[in-house]
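> Sequence and predicted structure below; questions after.
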Amino acid sequence: MTVTAQTGAYRPAPPPKWRPLTDAAPLLPDERPHRVLGTGAELDPALMSELYTQLVKGRRYNQQATALTKQGRLAVYPSSTGQEACEVAAALVLEERDWLFPSYRDTLAAVARGLDPAQALTLLRGDWHSGYNPLECRIAPLSTPLATQLPHAVGLAHAARLRGDDVVALALVGDGGTSEGDFHEALNFAAVWQAPVVFLVQNNGFAISVPLAKQTAAPTLAHKAVGYGMPGRLVDGNDAAAVHEVLADAVARARRGGGPTLVEAVTYRMEAHTNADDATRYRVDAEVEAWRAHDPVALLESELTRRGLLDEDGIAAAREAAERMAADLRDGMNAEADLDPMSLFDHVYAEQTTQLREQAEQLRAELAAADEHDEHDAPDPHAQHGQEDGR
């Protein structure tokens, strides 16, 4: 607005000549989900072998974790059956120095990255903290609140870039998480700061019981990238080779300073949201069976077998490795945890606050009093022996 000299009245200033800040065309996602399997594309035998082995182990991991929930060894388990290609590819595409930011459904991604399977389930068991040290494995704690891990991933990636560290953060989120404010904030600042972070949206069809059509009117979730000024990629989430290829491109782009990428992997949650969910109330069996024909494990096994890159011995070896992993997981989860109540005060702050120290002393006194009470009430074995002699 400007002020006229004669009257002092405001009048609109002439608008500046508008021009787009960037050409949006290169940011637009693929018209159809990118695929590799079944297209005749060249495959890396070593990579395909690793992908297949991890997919087979991942499927067995989901089965075993679900069984442990039914046995009461887990409080809850959100299965990733049907989404194993996304989980495994996300883990394998990262270098050791990179960081993985998982959601609560991404325990398999953490395991595929090298985390002990029992440790990955500790949080879902209701035990100590997140169950593992994030600094040791470069895996952030499993995030139960939707999408809160995304701003954390951006912050870490931005800090790494400021320090000159060659680090990329890969953050996983479900389609339901894209409706959260944290999703908007993370993508906005990642693009503004050109942070080396990759966002992988596993679009498995439902945010618990809410289908994607009731969450967004966007053509795809990948199209949302354009509004933030980053590329969007659309990939077949059940094609392990395609997911790995797209994520590898995005990670490489981020590492060389190209900024963030939003990848939408179109997949399907074969099981219920968790063991506490009844999926039959919001989807029909015919839909689930249609997706079973696009099973990620079967797709890769069929392709590699047809190309002569996998034989019966290879299939047997992968299944044996999966059974060993399942046995180790059972042993780990069946072992009773040795819990120390005083550990509640560990890792809350780098240096304990006065209030925490007071609370710790109060608990320590209560535990000591409880021990004294138990010792006082315990029967005297010598007195009991004397009574038996008297009889």
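The structure has been received and is ready for your questions. Residues are numbered from 1 along each chain as shown.

> Going by C-alpha atoms from here, please, whenever you check contacts or count neighbours.
Will do.

> list the contacts for residue 29?
Residue 29 makes contact with 222-223, 231-234, according to CA atoms under 8 Å, 6 or more residues apart in numbering.

> where's the top helix by length along the chain relative to the chain centroid, distance-wise?
The single longest helix within the chain, with elements called by DSSP state H, is helix 45-70. Distance, stretch centre to chain centre, for helix 45-70: 15 Å (CA atoms, centre = their mean, to the nearest Å).

> now stretch 70-89
Distance of stretch 70-89 from its chain centroid, counting by CA atoms, centre = their mean, is 11 Å.

> in that stretch, what's buried?
Across stretch 70-89, burial judged by 16 or more other CA atoms under 10 Å covers 73-89.

> same check, this time on stretch 375-386
So for stretch 375-386, nothing qualifies as buried (16+ other CA under 10 Å).

> take the one below as the second:
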Amino acid sequence: MAARERDFTAPTVQLLTPEGELRPTPEAEPYLPIVEALGDAELEQFYRDMVVSRRLDVAGANLQRQGQLALWVPSHGQEAAQVGSARATRPQDHVFPSYREHIVGMIRGLDPVAILALLRGTTLGGWDPAANGNFHLYTLVLASQTLHATGYAMGLQFDGAAGTGDPESDAAVLVYYGDGSTSQGDANEALVFASSYQTPQVFFIQNNQWAISVPVSRQSRSPLSRRGGGFGMPGVRIDGNDVLVSYAVTRQSLEEARSGEGPSLIEAVTYRMGAHTTADDPTKYRSDDEVELWKTRDPISRYRTWLEAKGASGAFFDEVDEHANDLAADVRRRALELTAPTREVIFEHVYHEPHPLMAEQYAWLDHFERSLDGDDA
């Protein structure tokens, strides 16, 4: 019996072409007014963020190769997806990252040294989300953050912090995960609960083509954006290397979420130019031709071309380069000054209140360590 013909395609929403020209696809036309409302300062900020992200990526990779970090998670190539979506959030929103969203954290107010401290092993957890723009902690267990985000979004509903009709106070939740994480049970369970409870939430998939060494073509026979419809929510596929469309689609999706229209899913089609982490060797599983192809779609180059055509000066680009280099140098210097935590930290925050079991265990460890030094009095 002949196989049935099935349509596994999905349109890709794009505003900015790889050549740096503003040529919206038909599906992108409704989002154009969102971009047109942006001022020059906001548009230039997108570029600044992307350049800073790439400079930080280089600094982090170098620190790891020099033995100063246990691991580094590159984001080279995914700058547009991250910057556009992060800039689309409002201050009251909550952002749940995976472990690659370094510039997203910085946009939300996080000191990047906090990320390096985590990867250097000098912190047991990370940072206080409430003090850092509601940017929640990195999650190394794939897709578990999608459940955390959905639970938090349900909590916002229960607390009356979403769906009231006030865009200045209503909050929404943005959760990042990768194409590999879409195959995890947690991600699918999160989509079930989000749809069932109509949470104020946006699922943002960074489809960088590779789940470590497994291509997305092996994980899904159809575009990941179509999974939204399968769970009863809108699903949009965007050019993840187009910072303008990343901003516009995420902005509209978040506004719809906070106004009570329920969750949605965005698939940002991008590419991981480097390794999955510094523990990975991508030359073992992907071709040079593939990497060269994606170099021609670089998110920073195309956006710079568009800004230049709009009249951005050479002085602006020089200033951005200087700022990014200074920031990377400062981050490197402060990262090298990080010291290991004292042993007392192990016992802090295990319980909300002081607990006799923690006191007992601390006393035991203190006695044990003193005995190693010959001081067993």
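In hand now; what should we look at? None of these values were measured; they are calculated from a predicted model.

> ok, back up a step: out of the contacts of residue 29 of structure 1, which comes closest to residue 256 of structure 1?
Comparing the contacts of residue 29 of structure 1 against residue 256 of structure 1 with CA to CA places residue 231 closest, at 15.1 Å.

> Check the alignment and tell me where that closest one lands in structure 2.
Matched by TM-score structural alignment, residue 231 of structure 1 corresponds to residue 234 in structure 2.

> what do you get for residue 327 of structure 1?
Checking TM-score structural alignment: residue 327 of structure 1 goes with residue 329.

> thinking again about what came up before, now for the match of residue 231 of structure 1, how many residues are close by?
Here the count is done by other CA atoms under 10 Å, and residue 234 of structure 2 has 18 residues near it.

> which residue sits closest to it, ignoring its sequence neighbours?
residue 264 (5.0 Å; CA to CA, 6 or more residues apart in numbering).

> which residues touch residue 58 of structure 1?
Applying CA under 8 Å, 6+ apart, the residues contacting residue 58 of structure 1 are 84, 88, 108, 112, 322.

> Restricted to strands, list those residues.
For these, not one is inside strands, with DSSP state E as the criterion.

> okay if I get the residues you listed as TSV plus distance to residue 2 of structure 1?
Converted to TSV, those look like this (distance: CA to CA, whole Å):
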residue	distance to residue 2 of structure 1
84	61
88	59
108	61
112	62
322	73
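
> Give the equivalent position in structure 2 for residue 247 of structure 1.
By TM-score structural alignment, residue 247 of structure 1 lines up with residue 250.

> What helix or strand is that match located in?
helix 243-256 (DSSP states H and E).

> next one: residue 268 of structure 2
strand 264-269.

> now do residue 365 of structure 2
helix 356-372.

> average gap between that helix and structure 1?
Following the fit onto structure 1, the mean deviation recorded for helix 356-372 of structure 2 is 3.0 Å by mean CA distance after the TM-score superposition for structure 1.

> element containing residue 34 of structure 2?
helix 32-36.

> Can you spell out which helices and strands pack onto that helix?
Applying 3 or more CA pairs under 8 Å, 6 or more residues apart in numbering; DSSP states H and E, we find helix 32-36 of structure 2 packed against helix 243-256.

> In strands, which of the contacts of residue 29 of structure 1 appear?
Going by DSSP E, the strands hold 232-234 from the contacts of residue 29 of structure 1.

> circling back to that earlier point, what two of the contacts of residue 29 of structure 1 have the greatest distance between them?
Maximum distance among those (CA to CA): 10.2 Å, for 231 and 234.

> Pull up the gap between the match of residue 231 of structure 1 and residue 292 of structure 2, please.
Residue 234 of structure 2 sits 33 Å away from residue 292 of structure 2, taking CA to CA, to the nearest Å as the criterion.

> what do you get for residue 367 of structure 2?
For residue 367 of structure 2 relative to residue 292 of structure 2 (CA to CA), the value is 59 Å.

> of these two, who's got more company?
Comparing residue 367 of structure 2 with residue 292 by other CA under 10 Å, the one with more neighbours is residue 367, at 14 against 11.

> Now do the same contact list for that one.
Taking CA under 8 Å, 6+ apart as the test, what residue 367 of structure 2 contacts is residue 376.
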